[in-house]
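J.: Give me the fold of what follows.
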Amino acid sequence: MEEPDWHGWHTGYDSPGSLLWRRLRVVRAAISGVLDDGARSVVSLCAGQGRDLLPVLADHPARAGVSARLVELDERNVRLARQSAPEGVEVVTADAALTDAYTGAVPADLVLVCGVFGNITDADVRHTIGCLPMLCAPGATVIWTRHRREPDLGPQVCSWFAEEGFELQGLTQEDFTVGVHRYAGPPRPLEPGLRMFTF
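T.: This is a model prediction of the structure:
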């Protein structure tokens, strides 16, 4: 099976009114709100070109105090993200599915899992959600996205988050889903060498 072109995939963000364009606006608004509430450390899984976080940081009053690690495997996307990454933001070329990629950057106040759940198996979605507390500081926020093609997994995803100690803060459902959850469970140390999903 041919590997998807994750660099070319980003062109959907450049088409006003497209699903990706509309979803990006919702995600950016959610990120801005979390930064407004005081989040100062961020990790982003399968970060791509950083189009969700980096433009928000560029305009946010707290940008100088925010540290972030964006994890992305496609080197072309990494190069583009680095071009717009401000001081305090590192963009690393690594497999975002491996917990080792987050050593030294977690626990974080904000964890972005955007563009992931629609590209992995349901079993891996469940497993990943079970691993997310290891990336979260107390009270951290997780923002995730997924398509709504049948069968719509969104309600089950919310249920899985609840099982892992997350409280639903916001849910946008159009022809995509954007979920915002706050971690209310106990701290969990990062387990090295763990694979969360297969992309």
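
J.: CA atoms for contacts and neighbours, from now on please.
T.: Will do.

J.: for the protein, what spans make up the strands?
T.: 41-44, 67-72, 89-93, 108-113, 136-147, 166-173, 176-183 (DSSP state E).

J.: okay, which residue is most central for the protein?
T.: Geometric centre of the chain, nearest residue: L112, 1.9 Å, by CA atoms, centre = their mean.

J.: who's in contact with it?
T.: 42-45, 142-144 (CA atoms under 8 Å, 6 or more residues apart in numbering).

J.: In those, find the pair that's most separated.
T.: Taking CA to CA, the two most distant members of these are V42 and W144; they sit 13.6 Å apart.

J.: between these two, who's got more neighbours?
T.: V42 (27 against 20; other CA atoms under 10 Å).

J.: about what we covered before: report the spatially nearest residue to the residue nearest to the centre of the chain, omitting neighbours in sequence.
T.: Spatial nearest neighbour of L112, excluding adjacent residues (CA to CA, 6 or more residues apart in numbering): S44 at 4.6 Å.

J.: which ones are touching that neighbour?
T.: Applying CA under 8 Å, 6+ apart, we find S44 in contact with 68-71, 111-114.

J.: Pretty sure A96 sits against D74.
T.: No: using CA atoms under 8 Å, A96 makes no contact with D74, being 10.7 Å away.

J.: more crowded one of these two?
T.: More neighbours surround A96 than the other of A96 and D74, with 24 against 19 (other CA under 10 Å).

J.: gap between the biggest helix by length in the chain and the chain center?
T.: In the chain, with assignment by DSSP state H, the single longest helix is helix 19-36. Taking CA atoms, centre = their mean, to the nearest Å, one finds the center of helix 19-36 at 11 Å from the center of the full chain.

J.: Please generate a structure for the following sequence too, so the two can be compared:
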Amino acid sequence: MTKDWYAWHADYDQPGSALSHRLAELRGRLRAALDAAPAGPLRVISLCAGQGRDLIPVLAAHPRRDDVTARLVELDPRNVEVARAAAADVGLTGVEVVAGDAALTDRYADLVPADLVLACGIFGNITDADIRATVRHCASLCATGGTVFWTRHRREPDLVPAICDWFAEEGFTPVAVSSPADGVGVGVHRFTGTPRPLATGVSMFEFVGYDRLTTPDRSRGDHCG
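T.: Predicted structure coming up:
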């Protein structure tokens, strides 16, 4: 049975839920990054963007909103429509919501290297090897001085320390990483290296889904929540 990634978003609206805590933490980190961003145009990409609940409300209320050109990529058409409506309702003409596979590098070729890269709701739903590969691709997606935002649960086995090591190997320095006690698993890393050319025609990861990662017969998960 394929997980319903549209219904999955309902937990964001439940006070006290892990997702609502994660969302609040992530929005705060996004605001801080926009506050600190240099003057001029800003490029933002969001992989597996869902309904855009992390980015769109932050941009709507931020003084830099008109400096931002953003692309949100999401496979579930219902989530795409919600995100498009949300951006239109607050007049974010620079925000584009694309329906498609967020793992494909070609989706971002004309907007990278970007100032903000959101890879949220992904690392808990793909294999460890694909997490490593995605971190490697972040060195092509992110501009020097830009910031990557990512999420991963802190349950055992806790992969967050390894993910931080992988980011370090690719030229990123940590800005903030939530502790196991926080439970919400939000990471923020700044890129200090030189962006590598983005490989074209490449799939960065296969979205399996957390509910299927431990099953012997893993079919491809087609929705990025």
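
J.: And the furthest pair within the contacts of S44 of the first structure?
T.: A68 and C114 (15.2 Å).

J.: Turn the strands of the first structure into JSON lines, including distance to P55 of the first structure.
T.: Output for these, formatted as JSON lines (distance: least, CA to CA, whole Å):
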{"stretch": "strand 41-44", "distance to P55 of the first structure": "14"}
{"stretch": "strand 67-72", "distance to P55 of the first structure": "13"}
{"stretch": "strand 89-93", "distance to P55 of the first structure": "12"}
{"stretch": "strand 108-113", "distance to P55 of the first structure": "14"}
{"stretch": "strand 136-147", "distance to P55 of the first structure": "16"}
{"stretch": "strand 166-173", "distance to P55 of the first structure": "21"}
{"stretch": "strand 176-183", "distance to P55 of the first structure": "18"}
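
J.: Of those strands, which is nearest E191 of the first structure?
T.: Across the strands of the first structure, the minimum distance to E191 of the first structure, taken as CA to CA, is reached by strand 136-147, at 12.7 Å.

J.: In the second structure, what stretch matches the closest one?
T.: Aligning strand 136-147 of the first structure against the second structure (TM-score structural alignment) gives residues 142-153.

J.: Against A81 of the first structure, how distant is the residue mapped onto R53 of the second structure from the first structure?
T.: Superposed on the first structure with TM-score structural alignment, R53 of the second structure falls opposite R51. For R51 of the first structure, the distance to A81 of the first structure equals 8 Å [CA to CA, to the nearest Å].

J.: So for the two, which residue has more residues nearby?
T.: Using other CA under 10 Å as the criterion, R51 of the first structure and A81 rank with A81 on top: 23 against 17.

J.: Once you drop chain neighbours, what's closest to that one?
T.: Computed as CA to CA, 6+ apart, the closest residue to A81 of the first structure that is not its neighbour in sequence is Q49, at 4.6 Å.

J.: got the contact list for the one you found?
T.: By CA under 8 Å, 6+ apart, the contact set of Q49 of the first structure is 10, 77-78, 80-81.

J.: Could you rerun that using 6 Å?
T.: Contacts for Q49 of the first structure (CA atoms under 6 Å, 6 or more residues apart in numbering) come out as 77, 80-81.

J.: can you check V91 of the first structure too?
T.: Each residue near V91 of the first structure by CA under 6 Å, 6+ apart is listed here: 69-70.

J.: What is the equivalent residue in the second structure for P187 of the first structure?
T.: Alignment note (TM-score structural alignment): P187 of the first structure maps to P195 of the second structure.

J.: and what of F161 of the first structure?
T.: Aligned by TM-score structural alignment, F161 of the first structure pairs with F167 of the second structure.

J.: Look up how far W150 of the second structure lies from the closest residue to that match other than its chain neighbours.
T.: Of all residues not flanking F167 of the second structure in the chain, V135 sits nearest, at 6.2 Å (CA to CA, 6+ apart). Distance check for V135 of the second structure against W150 of the second structure: by CA to CA, it reads 10 Å.

J.: Need the contacts of S44 of the first structure in CSV (columns: distance to Y102 of the first structure).
T.: Below are the contacts of S44 of the first structure laid out as CSV (distance: CA to CA, whole Å):
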residue, distance to Y102 of the first structure
A68, 10
R69, 8
L70, 9
V71, 8
V111, 11
L112, 13
V113, 13
C114, 16
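
J.: In those residues, which residue is surrounded by the most others?
T.: Counting neighbours by other CA under 10 Å, L70 leads these with 30 neighbours.

J.: and it, what pairs with it in the second structure?
T.: Under the alignment by TM-score structural alignment, L70 of the first structure pairs with L72 in the second structure.

J.: Give the full set of residues in contact with the nearest residue to the match of P187 of the first structure once chain neighbours are set aside.
T.: Nearest residue to P195 of the second structure in three dimensions, chain neighbours excluded: S140, at 5.0 Å (CA to CA, 6+ apart). Shown in contact with S140 of the second structure (CA under 6 Å, 6+ apart): 195-198.

J.: Try it again at 7 Å.
T.: With contacts defined as CA atoms under 7 Å, 6 or more residues apart in numbering, the neighbours of S140 of the second structure are 113, 195-198.

J.: among these, which ones are buried?
T.: Buried subset of these (neighbour count, 16 or more other CA atoms under 10 Å): 113, 195, 198.

J.: Tell me how far the second one lies from G124 of the second structure.
T.: Right, the one you point to is P195 of the second structure. Per CA to CA, P195 of the second structure is found 25 Å from G124 of the second structure.
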